[in-house]
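In: Got a predicted model here, sequence first, then my questions.
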Amino acid sequence: MESRERLNRERVLGTAIRLADAEGIERLTMRKLGVELGVEAMSLYNHVSNKGDLLHGMIDAVFAEIELPPPADDWKPALRKRSLSVREMLSRHPWANGLMDSGTNPGPATLRHHDRVLGTFRRGGFSVAMTAHAFSVLDAYIYGFAKQEKGLPFDSGEQAAAMAQVMLAHLPANEYPHLAELTSQHVLQPGYSFAGEFIFGLDLVLDGLERARDAE
């Protein structure tokens, strides 16, 4: 339980985010949040109007953690850096994946983030239509990779290698030659990390978007 300091919206949202990080968004309730803050649940409604408002505020707060593309930077390195920042944020707050763009009343940090990304594409020579395509494709890759990574049964390269060793021992190479090949020649190689695949895919997406822009 948190110390009894003055309650405000920022403190309510911060505590809710910490609870969601620790236990998952599905287990976050107003009652549990009140207990954590040392107040009755009804007191929370002085700072958030309802559970929906709480979630909107939480999403806006995590959007504020994302590093915005600097206006003066070239579009590709700026969006590459921003994409890495989004992925880092999702690793801290995996519950946010799937909720990031679900709100009908986005907060100022969310709007500022979206506007800056759109502006970065536009300054990079993308048409309005191509900007819409590019933003959609880029974030689909980031969110999709984060979701896939979260579902993996290992957290490190060492754990992945240990699991791959077990799989390889029970994997008939004559029946599954390509799985055996990938496991032995890639996953089990020194320095392997599934997280490293993110950079390869991100650069592939950005290069593809650049080609699409130039071909428009």
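Out: Structure's in. What do you need?
In: use CA for all of it now, contacts and neighbours both
Out: Fine.
In: in what helix or strand does the residue nearest to the spatial centre of the chain lie?
Out: Nearest residue to the geometric centre of the chain (CA atoms, centre = their mean): residue 90, 2.9 Å. Here residue 90 is covered by helix 75-92, with elements defined by DSSP states H and E.
In: Beyond that helix, next helix or strand please.
Out: Defined by DSSP H and E, the subsequent element after helix 75-92 is helix 108-123.
In: what's that next one packed up against?
Out: Contact here means 3 or more CA pairs under 8 Å, 6 or more residues apart in numbering; DSSP states H and E; on that basis helix 108-123 packs against helix 51-63, helix 75-92, helix 128-150.
In: that older thread, so which residues make contact with the helix holding residue 90?
Out: Helix 75-92 is contacted from outside by 21, 62, 65-70, 96-97, 117, 120-121, 123-124, 142-143, 146, 202-203, 206, using CA atoms under 8 Å, 6 or more residues apart in numbering.
In: Could you check the angle it makes with helix 51-63?
Out: Orientation note: helix 75-92 sits at an angle of 130 degrees relative to helix 51-63 (axes from the mean of the first three to the mean of the last three CA atoms, to 10 degrees).
In: Measure how far helix 75-92 is from the centre of its chain, please.
Out: Taking CA atoms, centre = their mean, to the nearest Å, one finds the center of helix 75-92 at 9 Å from the center of the full chain.
In: Then stretch 201-213?
Out: How far stretch 201-213 lies from its chain's middle: 20 Å, per CA atoms, centre = their mean.
In: And that stretch, what's buried?
Out: By neighbour count with 16 or more other CA atoms under 10 Å, stretch 201-213 contains the buried residues 202, 205, 206, 209, 210, 213.
In: same check, this time on stretch 32-44
Out: 32, 33, 34, 36, 37, 39, 44.
In: hold the first one in mind and look at this next one:
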Amino acid sequence: MAEQAETLRRTPLSRDRVLRAAVALADEAGIESLSMRNLAQDLGVVPMALYKHVTNKDELLDGMIDVVVGEIDPPLPDAAWKHVVRQRILSARQVLRRHPWAPLAIESRNMATPGVLAYLDSMIGTFRAGGFSVDLAHHVMHAMGSRILGFSQELFDASRRAGRSGTTEPEPPTALPPEVAARFPHVAEIAMAASHDDGSVVGQGCDDQFEFEFALDLLLDGIERLQQQGWSSSRRPR
């Protein structure tokens, strides 16, 4: 192991090596542990050496996101659009399970990275090749939201809103205070109703595998129906 580590330290520094080392550091210790100094230490170089490959931490984070998105399976050739979309989204979800810091990192960017844009462009291309109009594809992408990238923003997920690391253990659901539950009884019963699979959660909260696929299939079935009906926003019911 020591010889392997020494070999890695002697490997010439490159942008790809820097980005992959940063991803590994975030996977192991959480995104909040990432700094140019810590990354340089892992790579066995001085911090200034990193700036030849990434100009600042924002560029580093963008590159890390693109490394992660690059792990999503490519589209299956000659397959129906619905199957392609479902399989790629579930592949994206598996990728995010390996990199639990990535959803919040993606959400934090003011602009989509080139890797994210390429993935989204490919998914839109799948819809268009499947016979979707530009109008329907536009609305479908809005409806899918972050789910197209393998995660969902949940109503009852306080930990994501607080920005906690994906390395933190999920907390069990807690009952709302009695006065709140009495005022909002339906919210209270829903918040406590489901039993969740902790092993399949991306981050924390209600986003378990069953619920994710349940919502994904609802969306895809509805989208398929609209596409078959030749739906257009100009002819939608008022």
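Out: That came through fine. Quick caveat: nothing in here was measured; it's all calculated off a predicted structure.
In: After superposition, what's the TM-score here?
Out: The TM-score (TM-score structural alignment, normalised by the length of structure 1) is 0.74; 201 aligned residues with a CA RMSD of 3.7 Å.
In: related to what we said a few turns ago, can you tell me which of the helices and strands packed on helix 108-123 of structure 1 is most buried?
Out: Most buried of these, by mean neighbour count (mean count of other CA atoms under 10 Å): helix 51-63, with a mean of 20.
In: and that one, which stretch of structure 2?
Out: Taken onto structure 2 by TM-score structural alignment, helix 51-63 of structure 1 occupies residues 57-69 there.
In: And the contacts of that stretch?
Out: 19-20, 22-23, 35-36, 54, 92, 95-96, 99, 102, 105-106, 109, 113-116, 119.
In: distance from that stretch to structure 1 after superposition?
Out: Here the mean offset of stretch 57-69 of structure 2 against structure 1 after fitting is 1.1 Å, by mean CA distance after the TM-score superposition for structure 1.
In: quick check, distance from that stretch to the centre of its chain.
Out: With CA atoms, centre = their mean, you get 13 Å for stretch 57-69 of structure 2.
In: and if you look at stretch 42-55 of structure 2?
Out: On CA atoms, centre = their mean, the centre of stretch 42-55 of structure 2 falls 27 Å from that of its chain.
In: Endpoint to endpoint, that stretch covers what distance?
Out: Start-to-end span of stretch 42-55 of structure 2 (CA to CA, to the nearest Å) is 18 Å.
In: With stretch 73-80 of structure 2 instead?
Out: End-to-end span of stretch 73-80 of structure 2 (CA to CA): 16 Å.
In: Please apply the same query to stretch 173-193 of structure 2.
Out: OK, stretch 173-193 of structure 2 end separation, CA to CA: 10 Å.
In: Map residue 17 of structure 1 across to structure 2 for me.
Out: Counting by TM-score structural alignment, residue 17 of structure 1 corresponds to residue 23 in structure 2.
In: Chain neighbours aside, what residue packs nearest to residue 145 of structure 1?
Out: residue 198 (7.2 Å; CA to CA, 6 or more residues apart in numbering).
In: element containing the one you found?
Out: In this structure, residue 198 of structure 1 is located in helix 196-215 according to DSSP H and E.
In: and which of the buried residues of stretch 201-213 of structure 1 is nearest to residue 193 of structure 1?
Out: residue 202 (15.5 Å; CA to CA).
In: With distance to residue 179 of structure 1 added, can I get the helices and strands packed on helix 108-123 of structure 1 in JSON lines?
Out: Formatted as JSON lines, those follow (distance: least, CA to CA, whole Å):
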{"stretch": "helix 51-63", "distance to residue 179 of structure 1": "38"}
{"stretch": "helix 75-92", "distance to residue 179 of structure 1": "28"}
{"stretch": "helix 128-150", "distance to residue 179 of structure 1": "19"}
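In: Minimum distance to residue 180 of structure 1: which of these has it?
Out: The closest of these to residue 180 of structure 1 is helix 128-150. By CA to CA, the value is 21.2 Å.
In: who does that closest one touch, helix- and strand-wise?
Out: If you count contacts as 3+ CA pairs under 8 Å, 6+ apart, helix 128-150 of structure 1 packs onto helix 75-92, helix 108-123, helix 196-215.
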